[in-house]
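**Q** model the following, please.
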Amino acid sequence: DKSISLSFKIRLMRYLVTSIFLYACESWTLRAELQRRIQAMEMRCYRKILHISYKHHVTNEKVRAKIQQAIGPQEDLLTIVKRRKLQWYGHISRSSGLVKTILQGTVKGGRRHGGQRKRWEDNIREWTGLEFGKSPRAVENTEKWRKLVAKSSVVPQRPSRLRD
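**A** Sure, this is the predicted structure:
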């Protein structure tokens, strides 16, 4: 185990674990709880690779810095999920078929009473700033859509906590 380099372990995790983890992520509705769980799973993997226990009181920022030092900058899982979802939406919106009809179709009736749960299309609206009904127009220009996806999928890092 010690003969395997840290860089190799991290790359292996990125190629194997990440590819399995991201299976069908385009269909997920990213609520706040799921976003926290994605980030926690990623950090758990990094801490396992680096042999850093939570008992050692090492911040996530320091763990990320060690990972970047070992293999350079890379996208976090949440950014990858958002980018893939936006790319898939663009791909489907430019096509013509059953998937597009289902994606853009509506069901008769209203939404339930009480606090509304986030829907799949709410993610698209939130990240791009475009209304879901108007976004198929924006998707038609592939180059502009790619730029919008690159800008919209970036996940802002949480500010480090201030301690007294």
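**Q** alpha carbons only for contacts and neighbour counts from here, please
**A** Fine.
**Q** my guess is residue 124 contacts residue 88. True?
**A** No - using C-alpha atoms under 8 Å, residue 124 and residue 88 do not qualify as a contacting pair, with a distance of 10.9 Å.
**Q** higher neighbour count, these two?
**A** When neighbours are counted by other C-alpha atoms under 10 Å, residue 124 comes out ahead of the other of residue 124 and residue 88, with 20 against 14.
**Q** which strand or helix spans the more buried one?
**A** Per DSSP states H and E, residue 124 falls inside helix 120-128.
**Q** distance between whatever helix or strand comes next after that helix and the chain's centre?
**A** Per DSSP H and E, helix 120-128 leads on to helix 135-139 as the next helix or strand towards the C-terminus. When distances are taken as C-alpha atoms, centre = their mean, to the nearest Å, helix 135-139 is centred 21 Å away from the chain's centroid.
**Q** please give the structure of this sequence too, so both can be compared:
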Amino acid sequence: MTGVLCDRRINIKVKGRVYKTVVRPALKYGAETWPIKRVQEKKLDEVEVKMLRWMCRVAKMDRIKNERIRGTTKVVELSKKAQERRLQWYGHVMRRDETCRKEGDADGGAWWESKRKTKAKVDGCS
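**A** Just a heads-up that it's a prediction; the model follows:
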């Protein structure tokens, strides 16, 4: 992968696409379940900016802002993407709980609570 990201003949936008499809998924693997703190989010963003600067051959001494580098490569902050994945995962879990409720359950408990009480299998939930 470094052969593509380090090659001077390849356009920066193409490098950005390669970064988004290969490197970023490896960085944020399982991010929807991470109990991440602000300090850790900041470190992830710092690592990403270092990689983008390395890919674009821009040093800190060049005094080019991170937003400009993100704009040329068209890459959004990793912490924002991780938050988006967490929200998508949360919505998925909430929808699953709604669809897996036992029909006629008066207290509106989740499927595992009704299963524990009645020892009956709930259809549609695996």
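**Q** helices or strands up against the helix holding residue 124 of structure 1?
**A** helix 142-152 (3 or more C-alpha pairs under 8 Å, 6 or more residues apart in numbering; DSSP states H and E).
**Q** against structure 2, where does the helix holding residue 124 of structure 1 fall?
**A** Counting by TM-score structural alignment, helix 120-128 of structure 1 pairs with no residue of structure 2.
**Q** on the three-state scheme, the equivalent of residue 51 of structure 2 over in structure 1 is what?
**A** By TM-score structural alignment, residue 51 of structure 2 lines up with residue 45 in structure 1. At residue 45 of structure 1 the chain is in helix, as set by DSSP: H, G, I helix; E, B strand; the rest coil.
**Q** ok, and the closest non-adjacent residue to residue 45 of structure 1?
**A** Nearest non-adjacent residue to residue 45 of structure 1, counting by C-alpha to C-alpha, 6 or more residues apart in numbering: residue 13, 7.7 Å away.
**Q** state the distance from the counterpart of that neighbour in structure 2 to residue 48 of structure 2.
**A** Aligned counterpart of residue 13 of structure 1 in structure 2: residue 19 (TM-score structural alignment). The gap separating residue 19 of structure 2 from residue 48 of structure 2 is 10 Å, by C-alpha to C-alpha, to the nearest Å.
**Q** tell me the contacts of residue 76 of structure 2?
**A** residue 70 (C-alpha atoms under 8 Å, 6 or more residues apart in numbering).
**Q** might you calculate how far the helix holding residue 124 of structure 1 sits from the centre of the chain?
**A** The answer for helix 120-128 of structure 1 is 13 Å, by C-alpha atoms, centre = their mean.
**Q** which parts of it are buried?
**A** By 16 or more other C-alpha atoms under 10 Å, the buried positions in helix 120-128 of structure 1 come out as 120, 123-124, 127-128.
**Q** how about stretch 68-80 of structure 2?
**A** For stretch 68-80 of structure 2, by 16+ other C-alpha under 10 Å, it's 69-70, 73-75, 77-79.
**Q** name the nearest residue to the most centrally placed residue in structure 2, sequence neighbours excluded.
**A** Centroid-nearest residue in structure 2: residue 82, 3.2 Å away (criterion: C-alpha atoms, centre = their mean). In this structure, residue 82 of structure 2 finds its nearest non-sequential neighbour in residue 31, 5.6 Å apart by C-alpha to C-alpha, 6+ apart.
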